[in-house]
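Q: quick one, fold the following:
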Amino acid sequence: MRLGTTCGAALVGALMAAGAVGAAPKYDPGASDSEILIGITAPLSGPASAYGVACQAHDAYFRMINEEKGGVNGRKLKLLCEDDGFSPPRAIEQTRKLVESSGVLFMYNSLGTSTNSAVQPYLISMEVPQLLLNSGASKWLDPAANPWQTSSIPQNRTEAEIFARHILATKPGAKVAVLQQSDDYGKDYVAGLKLGFGDAYGKIVVAHETFELSDPTVDSQMLKIASSGADVVVLGALAKHAAQAIRKMGEIQGFKPQIYLGWASSGIDSVLVPAGVAASTGIISTAVIKHPDDPAWANDAGVKTYRAFMDKYFPAGVKSSISNVYAYATDEVLVDILTRAGDDLTRANINKMARQTDVQPSMYIDGVRFTISTEDLDPIKAFQLIQFDGAKWNQIGEPFRKK
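A: Have a look, this model is predicted:
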């Protein structure tokens, strides 16, 4: 029997109402009809304070999303940033404050392997996502050990392996010295070099010096490296000590090795200029992002949009800062995750969406994607080698891909 128009309309309306009830928003602490509360700890002070600018960059991006897009799915993004001083105990204290007192939905893009490692057990116990954390340590790639963790940046071990492959290809017979930060960051560089050099590692590496983040300088280590006969130096060091090492090598008469520098320390404004442009010229690093001051990207749509964003929302920020560019790119990934989460703003669903991500951030070099799956938590699988010419970074050859 055919339903009459009135009855049919009533049935459709009832079904729609039932569907609307079934699709009611789901919220955990930190989410509501109007707002998503996001927490981050950052080194606003301490030995890694050069990277603390990311808080301002994230906040600027969220303001842009709120003003121009009305937020994500109609909800404004609000960032709460606390200073952890790059200290693990301080990171624990501030993370607990953000979760228990401020009630954030998730922790986002906090910097550092040691600090993120310190808060990991607590966040797992609370079932709070540690989303897109800012650490390239290989430890984050184990899905079973990291049920609530996802990383956002290239893996240090893979970068060092690529350095080794490039050294073998371009400088046969090289004598390599390594400056290693005495933590997981530095250890991953040594592990990567061992992967790249293989059984020849012990013959190729003629000097291996370490330092603590608390060390005031690395001058003594660089003097030992200079006396080793090395003609290649790999720096597994963050910004402050990387700049010191480059500057010291430039001061040692007759010592002009080929320097390989981790991408995290490749900021022109934060590392190379303080180290001295002359000493920095010729350094090789890797890139995943487009450098906004590179003429090669002058007409790129993504770079133009980024520069316009900085002019409007973060005019005091340095456009060429690697921290600002990575913050912008990672925020694009976050917005993609939150958009796909829809009205299910539970921590479990946010975590699920983060572990099913495939996106091309507009400031990533063409051909480099951000890809995470439940089984593979390594977000970056291609690296572009670059070399500093005294003013800008230039690409070298085709991207190296993870084996």
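Q: when you work out contacts or count neighbours from here on, use the C-alpha atoms and nothing else.
A: OK.
Q: residue contacts, Ala316?
A: Going by CA atoms under 8 Å, 6 or more residues apart in numbering, Ala316 touches no other residue.
Q: wait, a helix at it?
A: No: Ala316: not assigned to a helix; according to DSSP: H, G, I helix; E, B strand; the rest coil it is coil.
Q: residues contacting Leu235?
A: Counted by CA under 8 Å, 6+ apart, Leu235 has contacts 178-180, 242, 259-262.
Q: could you give the number of residues near Pro172?
A: Residue neighbour count, defined by other CA atoms under 10 Å, stands at 10 for Pro172.
Q: gap between it and Ala164?
A: Per CA to CA, to the nearest Å, Pro172 is found 11 Å from Ala164.
Q: same check on Ile396?
A: In this structure, Ile396 and Ala164 are 15 Å apart, going by CA to CA.
Q: so which of those two has more stuff around it?
A: Remark: of Ile396 and Ala164, Ala164 carries more neighbours, 22 against 13, as counted by other CA under 10 Å.
Q: now the more buried one: which helix or strand?
A: Assigned by DSSP states H and E, Ala164 falls within helix 156-170.
Q: sequence B follows; please return its structure for comparison with A:
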Amino acid sequence: MNLHHPRRTARARGVLGALAVASAVALAVSGCARSDGGARGGAASAPGITDTTVTIGISSPLSGPVAGPGTCTADGAIAYFEARNAEGGITFGEGKTRTVKVTALDDQYDPQKAKANYDQFKGSVFAIAIGLGTPTNRAFREAAIADGVPQVLTGTGDPLFSDRAQSPMQLDAFPTYVEEGRAFGEMLVASGEHKVAILSQNDDYGLDYLTGFKSAVQDAPGITITKELTYEVPDVSLDAQITALAATGADVIFNAVSQPHLTVSAMQKAQALNWLPSWFLPSNTSGVAPILKPAGADVFPNVYTIGYHKTPDDPAYANDPDVKAFTAALAEYTKQPAIPEFPHCMWGYMAADVLGHTFQQMTEPTRAEFMTQLLSIKGYQTPLMLPGAEVDTTIDGEPAISSVILERFDGTGYDPIDALS
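A: So this is what the prediction gives:
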């Protein structure tokens, strides 16, 4: 591929879209959270916050088919807050220093279990945050709005969660699947002529990626979509789809697949067929250790993804202070490996830092004040964030982090690039 386009930071038009944790995890300092009202205003403190502690609830898949990413998300947040607690806690804007208690409940990626977790959380936690999954977060979104419970920094990929009118108690954390697809498509268009095969998950996850990609390439005369196939989440193999796509002779595959093991097998099948296209991988299935290494991805001419954070398995960041602090906290406070298999550990850690930053700005211990401060962050950088990315929560319809940076696999890690090569 000869793709030439200056690297840019693309602004999202929507929102993005975590093993060894028990089904319920409660970490930090003991303290009895009081429940004395003030859910959406007033000076009275809200449930889940005292003068010395604040409690955050996480509903995420800690078991089942999405347990790896789901637990990693929770563990990233736990590692961040336990490290802050060990330093003495977080000093809030009104002057009180509090430790942060994290309670994680397993929803098994099941909407009904997620709703049950919400019912357990709503009167005892200050906010629900950082949980992975669109259908599971959707399951209690309306209830959270009705009850005035913050449901924030979620990992859904669903633009609904950053629409201020429709979701006043919500905010998604990371760039949308739509924006990831669009950013890749725009750079592909700028590079010349290409034949593209498409494989996508047959649900909103895959549809969002395709929406973004197709919006960028639809009027481009140099881009030809040779074939478009889907798969179902329970599928155990993508061999049939890869075989059919390989037969088209495409030089690029747009691979909107959410399961790491299916991405590995798809790349291996392509090699067995001697089909070596350039791959675009979603940010959540682009890990070097769990995917690219076992897949033998270095035989492909190019593997691209979208990034906004440093990765611990990249030699370029071996001595980076942020990465060293992150891996130390993860090792000390969770059962994750020193180099996590999934990027969701980094995402949970970064999202937790945004919560911590919000706490530091709060002048009242209320949920209303929390939402006001959360939605007022601009130009902030979390630990692990790549240069060029930032937290900006002030724009309606966008997640907390909406900038995306194109990256290319160099055989050992990912490099931010100025042009597709």
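Q: okay, the contacts of Leu235 of the first structure in JSON lines with distance to Tyr51 of the first structure and neighbour count next?
A: Formatted as JSON lines, these follow (distance: CA to CA, whole Å; neighbours: other CA atoms under 10 Å):
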{"residue": "Val178", "distance to Tyr51 of the first structure": "23", "neighbour count": "26"}
{"residue": "Leu179", "distance to Tyr51 of the first structure": "21", "neighbour count": "25"}
{"residue": "Gln180", "distance to Tyr51 of the first structure": "19", "neighbour count": "24"}
{"residue": "Ala242", "distance to Tyr51 of the first structure": "14", "neighbour count": "24"}
{"residue": "Ile259", "distance to Tyr51 of the first structure": "22", "neighbour count": "22"}
{"residue": "Tyr260", "distance to Tyr51 of the first structure": "20", "neighbour count": "23"}
{"residue": "Leu261", "distance to Tyr51 of the first structure": "17", "neighbour count": "24"}
{"residue": "Gly262", "distance to Tyr51 of the first structure": "14", "neighbour count": "22"}
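Q: what's the most distant pair in those?
A: Maximum pairwise distance in those, criterion CA to CA, is 13.6 Å, between Gln180 and Ile259.
Q: residue in the first structure paired with Val125 of the second structure?
A: The alignment partner of Val125 of the second structure in the first structure, by TM-score structural alignment, is Val104.
Q: what is the neighbour count of the closest residue to its match other than its chain neighbours?
A: Counting by CA to CA, 6 or more residues apart in numbering, Val104 of the first structure lies nearest to Gly30, which is 4.5 Å off, once chain neighbours are set aside. Residues within reach of Gly30 of the first structure, counting by other CA under 10 Å, total 20.
Q: any idea what Gly30 of the first structure aligns with in the second structure?
A: Taking TM-score structural alignment, Gly30 of the first structure has Gly48 as its aligned residue in the second structure.
Q: next one: Gly39 of the first structure
A: Superposed on the second structure with TM-score structural alignment, Gly39 of the first structure falls opposite Gly57.
Q: now its match, what's its secondary structure?
A: On the basis of three-state DSSP, Gly57 of the second structure is classed as strand.
Q: which position in the first structure pairs with Ala250 of the second structure?
A: Alignment note (TM-score structural alignment): Ala250 of the second structure maps to Ala230 of the first structure.
Q: for that match, what are its contacts?
A: Counting by CA under 8 Å, 6+ apart, Ala230 of the first structure makes contact with 174-177, 206-207, 257.
Q: wait, is it part of a strand?
A: No: looking at Ala230 of the first structure with three-state DSSP, it is coil, so not inside a strand.
Q: neighbours of the residue nearest to it when sequence neighbours are not counted, how many?
A: Using CA to CA, 6+ apart and skipping residues adjacent in sequence, the residue nearest Ala230 of the first structure is Lys175, 4.7 Å away. Look at Lys175 of the first structure: counted by other CA under 10 Å, it has 19 neighbours.
Q: residues in contact with Phe383 of the first structure?
A: 159, 286-288, 368, 399-401.
Q: repeat the analysis, applying 6 Å as the threshold.
A: Phe383 of the first structure makes contact with 288, 399-400 under the criterion CA atoms under 6 Å, 6 or more residues apart in numbering.
Q: tell me which residues touch the match of Gly39 of the first structure, please.
A: Gly57 of the second structure is in contact with 102-104, 125, 128, counting by CA under 6 Å, 6+ apart.
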